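Engineer: Fold the following.
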Amino acid sequence: VLQRAVPSLNEQQVEEAGIYMAKNRDVFAKAFKSQPDALSELLVESE
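Structural biologist: Below is the predicted model of the structure:
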């Protein structure tokens, strides 16, 4: 799905993005349920 949405991504990038999203699925689920501020949790973790 990601590769179709962003054709410039190569297979490795798509796989890495998928793994990242899977590891943080709870945060992404909140964001997709009308809580986009939940994504800020991911920014705090990466600092």
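
Engineer: rest of the way, CA atoms for contacts and neighbours
Structural biologist: Will do.

Engineer: And the contacts of the helix or strand containing Leu42?
Structural biologist: Leu42 is located in helix 40-46, with elements delineated by DSSP states H and E. With contacts defined as Cα atoms under 8 Å, 6 or more residues apart in numbering, helix 40-46 is touched by Val27.

Engineer: I'd like the structure of this one too, to check against the first:
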Amino acid sequence: QILKYPLTTESAMKKIEDNNTLVFIVDIRADKKKIKDAARWD
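Structural biologist: Just a heads-up that it's a prediction; the model follows:
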């Protein structure tokens, strides 16, 4: 499992509101491509 859980700190919530960006805790061994593929919704 690449994406573990969403981060819900105050700074993460601000990023969600201001930039429409979700913040996730991910597996330490995952690279950008694996994270991108795991986050894809289609």
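
Engineer: So after superposing, what's the score?
Structural biologist: Aligned and superposed, the two chains score 0.36 in TM-score terms (TM-score structural alignment, normalised by the length of the second structure); 19 aligned residues with a Cα RMSD of 1.2 Å.

Engineer: Quick check: which helices or strands does the host helix or strand of Ile35 of the second structure pack against?
Structural biologist: Using DSSP H and E, Ile35 of the second structure maps to helix 32-39. In terms of contacts (3 or more Cα pairs under 8 Å, 6 or more residues apart in numbering; DSSP states H and E), helix 32-39 of the second structure is packed against strand 3-6.

Engineer: in the strand it packs on, what's buried?
Structural biologist: For strand 3-6 of the second structure, a neighbour-count test (16 or more other Cα atoms under 10 Å) marks nothing as buried.

Engineer: In the helix or strand just after that strand, which residues are buried?
Structural biologist: Per DSSP H and E, the first helix or strand lying C-terminal to strand 3-6 of the second structure is helix 10-19. In terms of neighbour count (16+ other Cα under 10 Å), helix 10-19 of the second structure has its buried residues at 12-13.
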